[in-house]
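Trainee: Show me the folded form of this:
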Amino acid sequence: MHGFANPARFLRLARWLTPLCLFGGLAMAVVACAWGVFFAPADALQGDTVRIVYLHVPTAWLGMGGWSTIAIASFCEIVWRHPLAGIAARAAALPGAVFTAVCLITGSIWGRPAWGAWWVWDGRLTSMLVLLFLYFGYMALESAARGQAEAGQGQSRMASIFGLVGAVNIPIIHYSVLWWNSLHQPPSITAGKSAMASEFLIPLLIGVVGFSLIFGGVVLARMRAILADAQAEARLRRKAMAAQARARAAAAPNPDDEELW
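Mentor: Okay, here's the model as predicted:
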């Protein structure tokens, strides 16, 4: 694993893996959504409104998956102090927040005809809203830590610690429908079994894989952009230091001139 944590090796791997994930995931997501909207049957109880599940479930999965990525990368950064882990956590924050927001929006759209309300303070909905706020807090802390490092005040680990602590919310989201009396339906897919018919399950699984590949491609692209910015900034810093050194050398008195006097 430490070999793949080498930035140069990572960039070589990510250069071809990024478009593969993005375009492959986009194709699978389009197929899954089209299959679910145009070919899958309507639900016996909810009718056509159930078709939003092919977008809602993958985004819910990736909202939690994004924070799991942050937590794992934060742990690696704290334990092994490798900067690439911190870059991975930083890259996963924004797409994770976007998927969480889409999950909440599609859930509200689905809840309006199913529950008769756009929003209820249900355990699952509330914990997902908390997750969105955690994403905002992480991005703010991470931005403040970068500003502190750029000002020469040392590297703060607060964002990494926050990423680990915030992972407590992930099992709360998962088990909320079991722990509390909830309007939200219980999990339809559990380890080794599914309560969904294959007509619904197959396009849903394709959609989950497709959107997961899109998430991975976006994270890889953001990591490459962050590394490119860091390399450009380091290059500019070296040029500025070299220019300052030349200016000091030009302004310094020449000993040979002093000997002439």
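Trainee: switch to C-alpha atoms for all contacts and neighbour counts from now on
Mentor: OK.
Trainee: Check the burial of Pro83 by counting its neighbours.
Mentor: Using other C-alpha atoms under 10 Å as the criterion, Pro83 is surrounded by 15 other residues.
Trainee: Taking the centroid of this protein, which residue is nearest it?
Mentor: Ala92 (2.5 Å; C-alpha atoms, centre = their mean).
Trainee: who touches that residue in this structure?
Mentor: Ala92 makes contact with Gly66, Trp67, Thr69, Ile70, Val219, according to C-alpha atoms under 8 Å, 6 or more residues apart in numbering.
Trainee: could I get the residues you listed as JSON lines with distance to Ala145 and neighbour count?
Mentor: Formatted as JSON lines, the contacts of Ala92 follow (distance: C-alpha to C-alpha, whole Å; neighbours: other C-alpha atoms under 10 Å):
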{"residue": "Gly66", "distance to Ala145": "20", "neighbour count": "27"}
{"residue": "Trp67", "distance to Ala145": "19", "neighbour count": "28"}
{"residue": "Thr69", "distance to Ala145": "19", "neighbour count": "22"}
{"residue": "Ile70", "distance to Ala145": "16", "neighbour count": "30"}
{"residue": "Val219", "distance to Ala145": "20", "neighbour count": "24"}
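Trainee: Now intersect these with the strands, please.
Mentor: The strands, defined by DSSP state E, take in nothing from the contacts of Ala92.
Trainee: Need the max-distance pair from these.
Mentor: Trp67 and Val219 (12.4 Å; C-alpha to C-alpha).
Trainee: any idea which of the contacts of Ala92 is closest to Asn181?
Mentor: Proximity of those to Asn181, judged by C-alpha to C-alpha, is greatest for Trp67, which lies at 25.4 Å.
Trainee: the helices in the chain, which residues?
Mentor: For the chain, the helices identified by DSSP state H occupy 7-34, 53-80, 83-115, 123-150, 158-166, 169-179, 198-251, 255-260, in order along the chain.
Trainee: one more to line up against the first:
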Amino acid sequence: MWQAFVRWFHKWSSPKWFYEMSRPWSFWLGWLALICIATALVWGLAFSPVERLQGNSYRIIFLHVPSAFLSQAIYMTIAVAGAIGLVWRIKLAFYAAKQCIPIGMSMAILALATGAIWGKPTWGAWWVWDARLTSMLILLLLYLGLWALHNAMERAESGDRAAAILALVGVVNIPIIKFSVNWWNTLHQPATLKVTEAAPMHMSMLIPLLLSIFGFYLAFLAWMLMRTRLEILDREKKARWAQQEIRNLEAQ
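Mentor: As a prediction, the model looks like this:
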């Protein structure tokens, strides 16, 4: 069993193998993500009932919650991929980590923007220096730092290692984001979705929210696979198979 896993792991850590095998996955994941997100947004925005205290303003959760979840999950993905690259010297882990950065950055921006839109009618302000909001802003700054490190290095390999180290150091911010509403008195509401407790939401609100979260994660996987495939072609362009693939793409 373990040997089979090792063989599978080594196959997928090969840039050429990953490039070839990920092509259909990105296509089907992208379409499935589009269906899930479209269904969730139509359901949540048009058919879910009005919330008792917040009225219609709560409907922003169908964008805000998935983007906030995903921005943290992507950062953890970058940190894990960076650790794999540093420890086992797997090039593909660095390629994927680099291409996750702009995706995570866009999710952090979306989470902060939708949070501000939600905060204005709820708190009466677009922004407050709340513990949750501040730690999310730090997450965005970490993403910007990772991207700047990659662009500042002359050699891509040096940028890979520097960004991986920064990502591992910045992991400390993730539990701060998660538990900030428990550790400090904040305006931000506690977590609505918990593994250990039933969600205090009507099913007509909960189902589209879960569907939106699922769709966002699928969209991330599809987006990451597509970007990583382009990164592989750029980094492996001296390889014969990559040169042939580039010629095929240019001929299309």
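Trainee: quick revisit: counterpart of the residue nearest to the centre of structure 1 over in structure 2?
Mentor: Under the alignment defined by TM-score structural alignment, Ala92 of structure 1 is paired with Cys100 of structure 2.
Trainee: ok, that match to Phe220 of structure 2 distance?
Mentor: 9 Å (C-alpha to C-alpha, to the nearest Å).
Trainee: And Ser26 of structure 2, by the same measure?
Mentor: 10 Å.
Trainee: How about Leu63 of structure 2?
Mentor: For Leu63 of structure 2, the distance to Phe220 of structure 2 under the criterion C-alpha to C-alpha works out to 14 Å.
Trainee: In contact with Ala33 of structure 2, which residues?
Mentor: Under the criterion of C-alpha under 8 Å, 6+ apart, the contact partners of Ala33 of structure 2 comprise Phe214, Gly215, Phe216, Tyr217, Leu218, Ala219.
Trainee: What lines up with it in structure 1?
Mentor: When structure 1 is aligned by TM-score structural alignment, Ala33 of structure 2 is paired with Gly25.
Trainee: ok, the nearest residue to that match once chain neighbours are set aside - how many residues close by?
Mentor: The spatially closest residue to Gly25 of structure 1, leaving aside those adjacent along the chain, is Gly210, at 4.0 Å (C-alpha to C-alpha, 6 or more residues apart in numbering). Taking other C-alpha under 10 Å as the criterion, the count of residues near Gly210 of structure 1 is 25.
Trainee: check contacts around Gly210 of structure 1.
Mentor: For Gly210 of structure 1, the set of contacting residues under the criterion of C-alpha under 8 Å, 6+ apart consists of Gly24, Gly25, Leu26, Ala27, Met28, Ala29.
Trainee: how does it look with 6 Å?
Mentor: Under the criterion of C-alpha atoms under 6 Å, 6 or more residues apart in numbering, the contact list for Gly210 of structure 1 reads Gly25, Met28, Ala29.
Trainee: can I get these in CSV with distance to Ala60 of structure 1?
Mentor: As requested, the contacts of Gly210 of structure 1 are arranged in CSV below (distance: C-alpha to C-alpha, whole Å):
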residue, distance to Ala60 of structure 1
Gly25, 17
Met28, 17
Ala29, 15
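Trainee: Tell me the one among those nearest to Pro186 of structure 1.
Mentor: The closest of the contacts of Gly210 of structure 1 to Pro186 of structure 1 turns out to be Ala29 (C-alpha to C-alpha; 24.3 Å).
Trainee: how close does that closest one get to Val209 of structure 1?
Mentor: For Ala29 of structure 1, the distance to Val209 of structure 1 equals 8 Å [C-alpha to C-alpha].
Trainee: just Leu26 of structure 1 next, same as before
Mentor: Using C-alpha to C-alpha, which is the criterion applied here, Leu26 of structure 1 is 10 Å from Val209 of structure 1.
Trainee: Tell me which residues are up against stretch 192-204 of structure 2.
Mentor: So stretch 192-204 of structure 2 is in contact with Ser48, going by C-alpha under 6 Å, 6+ apart.
Trainee: What residue, apart from its backbone neighbours, is nearest Cys206 of structure 2 spatially?
Mentor: Just to correct that, residue 206 of structure 2 is Leu rather than Cys. Across the structure, with C-alpha to C-alpha, 6+ apart as the measure, the residue nearest Leu206 of structure 2 apart from its sequence neighbours is Ala199 (7.7 Å).
Trainee: what's the counterpart of Leu141 of structure 1 in structure 2?
Mentor: In structure 2, the residue paired with Leu141 of structure 1 according to TM-score structural alignment is Leu149.
Trainee: for Trp121 of structure 1, same thing?
Mentor: Taking TM-score structural alignment, Trp121 of structure 1 has Trp129 as its aligned residue in structure 2.
Trainee: who's in contact with its match?
Mentor: Contact partners of Trp129 of structure 2, counting by C-alpha under 6 Å, 6+ apart, are absent.
Trainee: picking up where we left off before, so for Gln46 of structure 1, which of the helices of structure 1 sits nearest?
Mentor: helix 83-115 (7.1 Å).
Trainee: Now do the buried residues in that closest one.
Mentor: Applying a neighbour-count criterion of 16 or more other C-alpha atoms under 10 Å, the buried positions in helix 83-115 of structure 1 are 84-104, 106-111.
Trainee: how much does that helix stray from structure 2?
Mentor: Helix 83-115 of structure 1 differs from its equivalent in structure 2 by a mean of 0.4 Å after superposition (mean C-alpha distance after the TM-score superposition for structure 1).
Trainee: Can you find the partner of Ala116 of structure 2 in structure 1?
Mentor: Taking TM-score structural alignment as the alignment basis, one finds that Ala116 of structure 2 is matched in structure 1 by Ser108.
Trainee: Counterpart of Pro203 of structure 1 over in structure 2?
Mentor: Aligned against structure 2 - with TM-score structural alignment as the criterion - Pro203 of structure 1 pairs with Pro208.
Trainee: My read is that its match contacts Ala38, right?
Mentor: No - distance between Pro208 of structure 2 and Ala38: 9.9 Å, which falls outside the contact criterion (C-alpha atoms under 6 Å).
Trainee: neighbour-wise, which of those two wins?
Mentor: In this comparison of Pro208 of structure 2 against Ala38, neighbours counted by other C-alpha under 10 Å, the higher total goes to Pro208 at 24 against 16.
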